[in-house]
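Enquirer: pasted the sequence and its predicted model underneath.
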Amino acid sequence: MTGHPHPISRQALLFLLVGAAQLLLDSAVFIGLTALGLPLVLGNILGRVAGASLGYWLNGRYTFARGGEPQLQRRHLWRFVVAWSALTVLSTALLVAVEAAAGLAGSWLAKPLVEALMAAIGFVVWRQWVYR
């Protein structure tokens, strides 16, 4: 059977590609800023803002577009901010716990794993609520 891939398969693939770009940007900002002495909480928030800015646009424009139409209206942005804020609180709490147990370098190593977890939760939230 030929044809276009199933929409969720296409979305999952695009979400993974966008997510990889977000993860690189987010982690680079987080590690760079905390290495320069910025507190972990602020570094994580700024890293996630950088990644989210890229991801919101790419996912709204390509990953979750409907019939070629981007899903970047004001209601999508509001939902994105609400969901992103909740995931940022969770991400930050996890990294603070890792830092307390394993130090700053441990939080740098944990960052990609924490953000992979946030991405898994985020895919469901973005697909079912944010870009709906």
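Expert: Looks like it came in fine.
Enquirer: C-alpha from now on. contacts and neighbour counts both.
Expert: Will do.
Enquirer: got the end-to-end distance for stretch 50-64?
Expert: 20 Å (CA to CA, to the nearest Å).
Enquirer: list the contacts of it.
Expert: Applying CA atoms under 8 Å, 6 or more residues apart in numbering, the contact partners of stretch 50-64 are 10-11, 14-15, 18-19, 21-23, 25-26, 29, 65, 68-72, 80, 84, 127, 131.
Enquirer: would you mark the buried spots in stretch 101-118?
Expert: L104, S107, W108, A110, K111, P112, V114, E115, A116, M118 (16 or more other CA atoms under 10 Å).
Enquirer: now the residues you listed in a markdown table, with secondary structure?
Expert: Shown next, in a markdown table, are the buried residues of stretch 101-118 (DSSP: H, G, I helix; E, B strand; the rest coil):
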| residue | secondary structure |
| --- | --- |
| L104 | helix |
| S107 | helix |
| W108 | helix |
| A110 | helix |
| K111 | helix |
| P112 | helix |
| V114 | helix |
| E115 | helix |
| A116 | helix |
| M118 | helix |
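Enquirer: got another, please set it beside the one above:
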Amino acid sequence: MTLVRQGTLFVLMGLVQLALDTLVTVLLSRAGMPLAAANVAGRVSGAALGFWLNGRVTFARADSVLGRRQALRFLIVWLALTLVSTALVAGIGQHATLRTAWLAKPVVEVMLAGISFFISRHWIYR
């Protein structure tokens, strides 16, 4: 599959993930959950969907298998990116307002998506 096609599919799948992730984060933090915990919960919801979508659609090959090795690699990358995301979103929430953190979250996630695409393409789904 070409880089352009994979990139396009990654963006489309990512928009679905981002919507779910942000919705869960906003709803939980609005209900009183600490922002850092709500962000992790949002990322878990997006990751569960994203692992499957990207493995079966974006980076799928005729000979590819979506198994434990890919899941472990995905988990390692997800944990690292979740630490960065949570530190940034929670930091913004502490130094600004909760609403500002909500607005910043999609920006943070889009920045991390570039890193995620490269690692997914070259390591996770190989």
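Expert: Thanks, I have the structure now. Here the structure is a predicted model, which is why all the values come from computation and not from measurement.
Enquirer: thinking again about what came up before, any chance of a markdown table for the buried residues of stretch 101-118 of the first structure, columns distance to R48 of the first structure?
Expert: Listed next are these as a markdown table, based on distance: CA to CA, whole Å:
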| residue | distance to R48 of the first structure |
| --- | --- |
| L104 | 17 |
| S107 | 14 |
| W108 | 14 |
| A110 | 14 |
| K111 | 11 |
| P112 | 12 |
| V114 | 12 |
| E115 | 9 |
| A116 | 13 |
| M118 | 11 |
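Enquirer: so which residues of the second structure form helices?
Expert: In the second structure, the helices defined using DSSP state H lie at 3-30, 35-53, 68-95, 98-119.
Enquirer: so which of those helices is the most packed in?
Expert: Of all those, helix 35-53 has the most neighbours on average by mean count of other CA atoms under 10 Å, namely a mean of 20.
Enquirer: which bit of the first structure covers that helix?
Expert: Using TM-score structural alignment, helix 35-53 of the second structure corresponds to residues 40-58 of the first structure.
Enquirer: distance of the equivalent of V124 of the first structure over in the second structure from F10 of the second structure?
Expert: Using TM-score structural alignment as the criterion, V124 of the first structure maps onto F118 of the second structure. In this view, F118 of the second structure and F10 of the second structure are 11 Å apart by CA to CA.
Enquirer: what does T2 of the second structure give?
Expert: To F10 of the second structure, T2 of the second structure is 12 Å away according to CA to CA.
Enquirer: and G103 of the first structure, what pairs with it in the second structure?
Expert: Checking TM-score structural alignment: G103 of the first structure goes with T97.
Enquirer: whoops, I mixed them up, Q73 of the first structure
Expert: Looks like Q73 of the first structure aligns to G67 there (TM-score structural alignment).
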